[in-house]
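Engineer: Need a 3D model of the following:
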Amino acid sequence: MLAVHARYRGRATRRAELVERSAAALSTLDGVGEFEFLGVEDICADVDTATAVCEVVMALLADGSWAISIGVSGSDAKKTATEGLKPAARPGQVYATVEPTVAAGTGSKDAKEKAKKDSANIVSAFALLSFVLGKRTAEGREATSLVRSGLNQNEAAEELGISKQAMSQRLQAAGWAAEGAGWQLAVNLIAAADLDA
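Structural biologist: Model prediction:
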């Protein structure tokens, strides 16, 4: 079972309304349950797949105003995600907590070590993705957003009124290839941890 807990850390004056709108928008993503409000700044939802977890986390990272916790659990992923979010969490930080499970032939100590390593690997993948997103210019965010929405480079270039070569350069400068690789790594790590939970 998977869940995402997010805490708004931005400076909006009407933060409760912003958090509510964000929760409603995130709940429309495929494989994402309805976000539950846990306070003015906190929302949490069960998520069906590792891909859906990555979509939620990337949307929150792109906004830049959220601290995020991912929970992977065999019983209560929401609780695991909520407990994993540190009180002093800063915007752009991603935490992950994988609950250890004792498989046949594996000792409790080994299970705890594996869960700790899985958690650290997921956090590392999102730290790299956060770094890539943080270095993007407005033009890079615009270009990657169009390609992520399903347009090919030619269509995205036409939408922006630029040449295919200029579009290619924008995507390269925006770290599009690195984002794709990091995304796949994060999906794979979460999916593997979920199988073990």
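Engineer: CA atoms for contacts and neighbours, from now on please.
Structural biologist: Noted.
Engineer: in this protein, which residue is closest to the centre?
Structural biologist: Taking C-alpha atoms, centre = their mean, the centroid of the chain lies closest to Val57, which sits 1.7 Å from it.
Engineer: hang on, that one packs against Ile68?
Structural biologist: Yes. Contact criterion C-alpha atoms under 8 Å: Val57 and Ile68 qualify, at 7.1 Å.
Engineer: Can you name the residues that contact the closest residue to Ala191 other than its chain neighbours?
Structural biologist: Of all residues not flanking Ala191 in the chain, Ala50 sits nearest, at 5.3 Å (C-alpha to C-alpha, 6 or more residues apart in numbering). By C-alpha atoms under 8 Å, 6 or more residues apart in numbering, the contact set of Ala50 is 2, 187-188, 190-191.
Engineer: this one next, for a side-by-side:
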Amino acid sequence: MFVMTTDQRQSRRDVDRVPEAVAALSAIPTIRSFDRTAGDEFQAVFDSPGALTDAIVILAELGPWSIGIGIGDVERPLPTQTRAGRGAAFERARIAVTDAKRAPHPVAVVGADPETASSAQTAARLLVLLVGERSEAGRAAVREMRRERTQSEAAATLGVTPQAMSQRLRAANWYLEEDTRMLVTRLLADAR
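Structural biologist: Here you go, the predicted model:
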């Protein structure tokens, strides 16, 4: 199992962004849904590394989050509320979110095998870097491409030329995102 514990960065100088993040993540399939644990933290339980990767991307797009991923067993049956869960994955997620708060690319992965967890963490940090550093124009271009449009259709929707759309997608590293997502997903699965 995977447990994601997420903490809002610089929350003392910002508004509460937990409701916005939880709403943005609501379509992601989880075993136990995103649930506020305390203050500006929330947590969810996953069994799918692909869904976990999707959640990482959404949080990276939103910006001010430290993401901790714990991999391991959970006590069964899982309680109805995520925050009441127990087990190694929950404990590791707590360690991971603390580690993520100190990292320049704020995601950390802790699992039973430190080597595979470290590989998954490196890939997840690359994904956060790739997605998090996009300009607003790049984010808009990527949003249109995710709607499964052609590049020409996306350009027309944004009111830019196909050449400008191509430049935006290149600057946003759109062409690397899918490969990086697949790498993160595979490495998370290996670390399970």
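Engineer: Any idea what the TM-score is?
Structural biologist: For this chain pair, the superposition-based TM-score is 0.82 by TM-score structural alignment, normalised by the length of structure 2; 177 aligned residues with a C-alpha RMSD of 2.1 Å.
Engineer: what residues are shared contacts of Val57 and Ile68 of structure 1?
Structural biologist: With C-alpha under 8 Å, 6+ apart as the test, Val57 of structure 1 and Ile68 both reach Val4.
Engineer: follow-up on the earlier one: could you list the buried residues of the host helix or strand of the residue nearest to the centre of structure 1?
Structural biologist: Following DSSP states H and E, one finds Val57 of structure 1 within helix 50-63. Residues 50-58, 60-62 are the ones in helix 50-63 of structure 1 that count as buried (16 or more other C-alpha atoms under 10 Å).
Engineer: compared with structure 1, how much does the stretch of helix or strand Thr37 of structure 2 belongs to deviate?
Structural biologist: In the assignment (DSSP H and E), Thr37 of structure 2 maps to strand 32-38. Aligned to structure 1 and superposed, strand 32-38 of structure 2 gives a mean residue distance of 1.6 Å (mean C-alpha distance after the TM-score superposition for structure 1).
Engineer: Pull out the buried positions in that strand.
Structural biologist: Taking 16+ other C-alpha under 10 Å as the criterion, strand 32-38 of structure 2 shows 32-37 as buried.
Engineer: Out of those, which is nearest to Ala112 of structure 2?
Structural biologist: Arg32 (21.5 Å; C-alpha to C-alpha).
Engineer: Leaving out chain neighbours, which residue sits closest to the closest one?
Structural biologist: Val45 is the one closest to Arg32 of structure 2 (C-alpha to C-alpha, 6+ apart), at 5.0 Å.
Engineer: how near is that neighbour to Gly138 of structure 2?
Structural biologist: Val45 of structure 2 sits 31 Å away from Gly138 of structure 2, going by C-alpha to C-alpha, to the nearest Å.
Engineer: Who has more neighbours out of the two?
Structural biologist: Neighbour totals were compared for Val45 of structure 2 and Gly138, and Val45 leads with 27 against 21 (other C-alpha atoms under 10 Å).
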